[in-house]
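Asks: no FASTA, just this:
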């Protein structure tokens, strides 16, 4: 029978020692994978058979839905494409707006982790679906391979909506790390579905919990950001500037190799944004090369949106602007908004927190120089290393 609604989370004062055995340590199912399982070709709409990763995630997610571990039952959502060139996708998800946990109060881009607030050490045992473990390759350090938990988002946006969590007892704040981002990139490549996406909201950019996590979810619709052409900025690092999209973005692209370098470069750019007092959102999806030389499933696109930080919800807004909205996927709270929303109105809301084009261009050029300088330093270091 369905479980009763979750009670108020237990809060652990800083001076108390946490239990030795926390909920996620009760043996979640291991999902060990190797780079050989990455699906680098043949992923196209409307999607092929499920991969081993898809079956494990969706099977466990659906089982938790049947057990009543979510705040509401997610049926098929009413969906429509708004008329216009951007092909914005609106979805009516009224229950998320009413049943979702209230977002935490945030006052700073670098706010420390607060154990008094809700965090992922408090999730129930059944909410953890899998423990992702990368099998080390022959040349890698076995000790470097760590696990990431896959847990349900109890207020789901879409089918298979999960959170990717590094070890929760580390109590890391919501600042993106290369290690977690690399796992997110790998998760997209483990899926055979073009609609499996991964993303991140920073503090000041609609993050609702200040405890490090990525979002992952399935959305069975293509988005313009997967194929729109982009202007090259730093080709050696796969960095371009995406214009013809709902929200102009910095675009990193890879055909599937060099995931560690891509994650490091994106996090280097994100760290520069924080140093400049800017918030950011990240969206990872399968997509075409920036020059359009191959199809939409040819590689990975990572979109990074710098934005003015905002620490309070905008009064009277039709929707909050986070990673989904910037990518052109608009979950809306009411039937009236769903039926009446126009592309013009939606684009105005989506672009409001973003930088003006001249400022965005200056920032993009600054980030390109930063990555080029880092590449030069790496080459000098390799050249100067002694040969044994």
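Replies: Ah, there it is. Note that the coordinates shown come from a computational prediction; the quantities given were computed from them, not determined experimentally. Numbers count the residues shown, from 1 in each chain.

Asks: could you use CA atoms for every contact and neighbour count after this?
Replies: Noted.

Asks: show me the helices in the protein, by range?
Replies: 52-67, 94-99, 178-190, 259-275, 323-327, 335-340, 343-351, 357-384 (DSSP state H).

Asks: tell me what the second one is packed against?
Replies: Other helices and strands packing on helix 94-99, by 3 or more CA pairs under 8 Å, 6 or more residues apart in numbering; DSSP states H and E, are absent; none qualifies.

Asks: go with 10 Å
Replies: strand 329-332 (3 or more CA pairs under 10 Å, 6 or more residues apart in numbering; DSSP states H and E).

Asks: which residues sit against the strand it packs on?
Replies: For strand 329-332, contacts defined as CA atoms under 10 Å, 6 or more residues apart in numbering pick out 77, 79-81, 87-94, 96-97, 157-158, 219, 221-223, 246, 318-325, 338, 341, 346, 350.

Asks: from what I see, residue 69 and residue 152 are in contact.
Replies: Yes - assessed by CA atoms under 10 Å, residue 69 is found in contact with residue 152 at 8.7 Å.

Asks: intersection of neighbour lists for these two?
Replies: In contact with both residue 69 and residue 152: 61, 126, 127, using CA under 10 Å, 6+ apart.

Asks: one step back: of residue 69 and residue 152, which one has the most company?
Replies: residue 152 (27 against 23; other CA atoms under 10 Å).

Asks: use this one as the comparison:
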């Protein structure tokens, strides 16, 4: 009797425990499910908000930097200098870095980081220390005038070591453009761009060389690459046609100047409120071949005229870094009243770099003591009154007005 009662109580207890365990499992599962749902509901608005913000940022960037529209078919575009430029630039960067590691190719090893200063003031001129260039670069040639003759016995780019030629680009009309390392670099990837080297062209802009440089720049997505040109009397070092390619990631003075329209809807001058003078020709991202050719021809006519008038000049070619202008290229033309015969490597020279707002200096004292007023004063001294005549002449060229009165040499 007692044992039967005990077995019955034990069975009831076991059944109760099983029932309680089942209830706990069901309750735990339900609670877990509800927690997961609650988390999903809470996380959903956060995800939606985050995605919404990301989309708005992307849309804002798209509006600020609209995609470049090709004016040619893709098949034709990829065969042009403009279409091939990104590939050429990437190959050039790799080759430049390789050569920079080989002893004897460069006059000195360019330091990855160099002391620099943004000069205090409104216009933010950027100065950088490069003492090696002052001490170790090749002695610049003396080029007596703007219409020099080629002198094969002097240094020219036919005489560089074959290893210094990073690449040769086949351009239109079976011409070649050599990309040669600058043995005394100002920046990473500093390259001498030499069109038609074997034809022994003097340091005077040709329409073909100008068009090559502009189309090369128009094809790049890298807005840190710039090009420049110094004429005889404007800091040219070698009397053999060449441009410079530089890597300048900094925003420079010239990238933020105010512009006033001068002629044609694409030729501007620096605003009268700016401290320096220059012409700016804008190549739009969507310009077709005819529009590009027209602008190149007018720039070349201006350069030819300046040579005939004994006006030294510099060019600076840069991606348009203003908001909403991605894909445009700006060509700045600086005219000068003073003809510089020799570079004084110990002093503050003015070439296309300095005119654009990038100022390499040779010693630390100059880096520390250079001021914005000093830079502006020096630029104004070499510029003089020449830009005023150039503004008038460029309007004549663009508007197709009578040019006979401009054929007489200008006295400065």
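Replies: Sure, I can see it. Please read these numbers as outputs of a predicted model, since none were measured by experiment.

Asks: how many neighbours does the aligned partner of residue 212 of structure 1 in structure 2 have?
Replies: Correspondence of residue 212 of structure 1 to structure 2, assessed by TM-score structural alignment: residue 241. By other CA under 10 Å, 27 other residues sit near residue 241 of structure 2.

Asks: okay, residue 241 of structure 2 and residue 194 of structure 2: tell me how far apart.
Replies: Here residue 241 of structure 2 is placed at a distance of 6 Å from residue 194 of structure 2 (CA to CA, to the nearest Å).

Asks: excluding covalently adjacent residues, which one is nearest to residue 281 of structure 2?
Replies: residue 267 (4.6 Å; CA to CA, 6 or more residues apart in numbering).

Asks: likewise for residue 174 of structure 1?
Replies: Nearest to residue 174 of structure 1 is residue 212, by CA to CA, 6+ apart, at 4.2 Å.

Asks: now for that neighbour: which residues touch it?
Replies: Per CA under 10 Å, 6+ apart, neighbours of residue 212 of structure 1: 113, 119-120, 163-168, 170-177, 180, 200-202.

Asks: what about 7 Å?
Replies: By CA atoms under 7 Å, 6 or more residues apart in numbering, the contact list for residue 212 of structure 1 reads 165, 172, 173, 174, 175.

Asks: next up, the contacts around the fourth one.
Replies: Taking CA under 7 Å, 6+ apart as the criterion, residue 174 of structure 1 is in contact with 202, 203, 210, 211, 212, 213.

Asks: and with 8 Å instead?
Replies: With contact set as CA atoms under 8 Å, 6 or more residues apart in numbering, residue 174 of structure 1 has these partners: 202, 203, 207, 209, 210, 211, 212, 213.

Asks: how much space separates the aligned residue in structure 2 for the second one from residue 212 of structure 2?
Replies: In this case it means residue 203 of structure 1. When structure 2 is aligned by TM-score structural alignment, residue 203 of structure 1 is paired with residue 232. Using CA to CA, residue 232 of structure 2 is found at 21 Å from residue 212 of structure 2.

Asks: all strands of the stretch 51-200 of structure 2, in order?
Replies: Along the stretch 51-200 of structure 2, the stretches classed as strands by DSSP state E, counting those that start in this stretch are 116-118, 126-129, 165-170, 176-181, 191-195.

Asks: could you dump these to JSON lines with distance to residue 25 of structure 2?
Replies: What follows is those, written out as JSON lines (distance: least, CA to CA, whole Å):
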{"stretch": "strand 116-118", "distance to residue 25 of structure 2": "70"}
{"stretch": "strand 126-129", "distance to residue 25 of structure 2": "71"}
{"stretch": "strand 165-170", "distance to residue 25 of structure 2": "74"}
{"stretch": "strand 176-181", "distance to residue 25 of structure 2": "76"}
{"stretch": "strand 191-195", "distance to residue 25 of structure 2": "74"}
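
Asks: packed most tightly, which of these would that be?
Replies: Across those, the average number of neighbours (mean count of other CA atoms under 10 Å) peaks for strand 191-195, which reaches a mean of 25.

Asks: which residues are in contact with that one?
Replies: 157, 175-182, 185, 209, 241-246.

Asks: before we move on, back to that, tell me which two in the contacts of residue 174 of structure 1 are the farthest apart.
Replies: Greatest spatial distance among these (CA to CA): 203 and 213, at 11.6 Å.
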